[in-house]
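Peer 1: need a 3D model of the sequence below.
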Amino acid sequence: MHPENIAHWAKERGPRILLVIVAALFLLLFLRLSTRRIARTVVRSRRGDRSEGTGRADTLAFSFQSAARVLIVVFGVLLVLQEAGVDIKTVLGGAAIIGVAIAFGAQDLMKDYFSGFLILLEDQYQLGDLVTISGVTGTVESVNMRVTVLRDLEGRVHFMPNGNIDHVTNRTYAWGRPVFEVPVRFDENVDRVMEVLVEVAKELSEDPAWKGATIGEPDMLGVDKFTDYGIVIKFMVKTQPDQLFPVRREMLRRIAKRFNELGIQITVPQRLIVRDGPDGEPL
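Peer 2: Purely as a prediction, here's the structure:
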């Protein structure tokens, strides 16, 4: 190619190519500086009563930043080629074929990433939440764009691809609430039993060792049902998300101890087994 032609080409198309490159670099810089801040603002506005954290926002920001960076680079390269005089229709045709092949081969992976993005955006669960996913109950140890990691009570770790998650039960979203069903004998004074249960719950909330574990006053529902072995009294206590099971265990311990002190009997189902003796008479 003649030097004069190169000089003419550079003079004719060089400024526009340079402008495209500068614009792409500016967009990449703006994306890098603003994405995390925008993501954290969105997370704070949607979080409500849940504790503020940066892990979910940073994951969202990284995912959006990666996708946007690819788009900016691809469009920037196409615009540069167009300004350089290259027929981009041929390039787009080949890229489309390659893109379809990649999309077909990685559709499950893209499904995982898209589902993970929605899980993080909607704040369905976060680290430390107790959830049930696909019949597996455990504490969320990690959540990212592709996989959610649960650890069950026995310490087993379950890796759940986000694309396979179609139903989530979050037992500790913002707060927890253990429900107590206490069976007592028919001849017990139920009003007295309910007062004792409320008193035990209030003592727990006022205990310095359990300060802040419970939220508000206990909710006494009263007599819930009659059974073959006694009367069932139901009440609930609202707790912090990570205190549901500790509060439940401590409440049961205190209820058993107080009932023993006051002579209140907790009833359980009983089974009577009758056996025939050698002469056919029941023993």
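
Peer 1: can we go C-alpha only for contacts and neighbour counts from here?
Peer 2: Noted.

Peer 1: which parts of the stretch 51-200 of the chain are helices?
Peer 2: 55-83, 88-105, 107-122, 190-206 (DSSP state H, counting those that start in this stretch).

Peer 1: can you add distance to residue 15 and mean neighbour count and give those back as TSV?
Peer 2: Output for the helices of the stretch 51-200 of the chain, formatted as TSV (distance: least, CA to CA, whole Å; neighbours: other CA atoms under 10 Å):
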stretch	distance to residue 15	mean neighbour count
helix 55-83	10	17
helix 88-105	19	12
helix 107-122	38	18
helix 190-206	72	17
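
Peer 1: can you redo these as CSV with distance to residue 220?
Peer 2: As requested, the helices of the stretch 51-200 of the chain are arranged in CSV below (distance: least, CA to CA, whole Å):
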stretch, distance to residue 220
helix 55-83, 37
helix 88-105, 56
helix 107-122, 33
helix 190-206, 7
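
Peer 1: run a quick neighbour tally on residue 250.
Peer 2: 13 (other CA atoms under 10 Å).

Peer 1: next up, for comparison:
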Amino acid sequence: MEINFSSISNNILVHIAIIILVAFLLHFFSDTIVSYFIKVLTRRQKDQTKTDAKKREATLTSIFSTVAKLFIWTVAIVAILDAINLNISSIAAGAGVVGIIVGLGAQTTIRDYLAGVFIILENQYRVGDVITLSGGSTGMTGTSGTVEDITLRITKLRGLDGTLNVVRNGEASIITNRTFKFANIVIDIGIDYKSDIDVVENIMNKVGQDMMKNEKFLHNIFEPISFLYIDDLSDSSIIVRAMGKVKPAEQWEVAGEYRRLLLKAFNEANVKIALPQVVVHKEN
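Peer 2: Below you'll find the predicted structure:
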């Protein structure tokens, strides 16, 4: 259907200008409006940490801001077409036929959108989480990183080396979330067989308790890192295991500091870290 632009009156042009202006204003303020309503609707629950609540809020805001902007411009386009007396029903009918044709070839995209809906509803991961995505029909072996953005179709992961990976939501069948509610630190250390195991246990527990008193780590540790058990008696060392519970995403920094302090404490107490030993038999 051809549009006779010469027949469009000044009133209609003003009407269209107002529609576009309102759409731009709503688009500009949509993030703020959506963020406000998300905060009201997702008040922090009793079993949620402050960090978890913020991640959930950021994720939902990102999703619904995109949906809101799409809705705003869809309504604006329909209103403009109506203002110039274009037959919307005939366009809708034609679009329906095209939609069926496109839909038959877009099953993968539909699957991605459905997967995105379940990711959001089930709170599988949020913006800011550190996750690994693997499995799926493509046989993805494991893509890891920090979630930078989630839409209904894709998830953007920023790797430790700065690489940005864009993964379709329907592509992964296994989701490993390393920063959900809490994280456990598990540290295995090999010590010399001549070491006094009771002394080792006391040192490991004291280092963990001292970290709980450190202002830097006080609010990041739920349960202090402490001696758990002797995990193995290997060829050249006693493998002792320590474990603690910390805030999500804090496990790497806390574990690194614990190892540093433990090494200093072992050196002061003359507890030796075991080194690999090789026995060489010399034949005459």
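
Peer 1: before we move on, the earlier item: right, and the helices of the stretch 51-200 of the first structure - which one's nearest residue 251 of the first structure?
Peer 2: helix 190-206 (7.0 Å; CA to CA).

Peer 1: check the mean deviation of the helix or strand that the closest one is followed by from the second structure.
Peer 2: Counting by DSSP states H and E, the element after helix 190-206 of the first structure in chain order, helix or strand, is strand 219-227. Compared with the second structure after fitting, strand 219-227 of the first structure has a mean deviation of 2.0 Å; criterion: mean CA distance after the TM-score superposition for the first structure.

Peer 1: buried residues in strand 219-227 of the first structure?
Peer 2: 220, 223 (16 or more other CA atoms under 10 Å).

Peer 1: next, the angle from that strand to helix 190-206.
Peer 2: Between the axes of strand 219-227 of the first structure and helix 190-206, defined by axes from the mean of the first three to the mean of the last three CA atoms, to 10 degrees, the angle is 140 degrees.

Peer 1: what helices and strands are in contact with strand 219-227 of the first structure?
Peer 2: helix 190-206, strand 230-236 (3 or more CA pairs under 8 Å, 6 or more residues apart in numbering; DSSP states H and E).

Peer 1: let's see it at 10 Å
Peer 2: strand 179-184, helix 190-206, strand 230-236 (3 or more CA pairs under 10 Å, 6 or more residues apart in numbering; DSSP states H and E).

Peer 1: centre of the chain versus the first one, how much separation?
Peer 2: Yep, that's strand 179-184 of the first structure we're talking about. Distance of strand 179-184 of the first structure from the chain centroid (CA atoms, centre = their mean, to the nearest Å) equals 30 Å.

Peer 1: ok, now the longest one?
Peer 2: Going by CA atoms, centre = their mean, the spacing between the C-alpha centre of helix 190-206 of the first structure and its chain's C-alpha centre is 33 Å.

Peer 1: circling back: of the helices of the stretch 51-200 of the first structure, which is nearest residue 281 of the first structure?
Peer 2: Among the helices of the stretch 51-200 of the first structure, if distance is taken as CA to CA, the winner is helix 190-206, at 40.9 Å.

Peer 1: relative orientation of the closest one and strand 179-184 in degrees?
Peer 2: 140 degrees.

Peer 1: residues in the second structure aligned with helix 190-206 of the first structure?
Peer 2: Using TM-score structural alignment, the residues of the second structure aligned to helix 190-206 of the first structure are 197-213.

Peer 1: mean per-residue distance, the matching stretch to the first structure?
Peer 2: Superposed on the first structure, stretch 197-213 of the second structure shows a mean distance of 0.9 Å to its aligned residues (mean CA distance after the TM-score superposition for the first structure).
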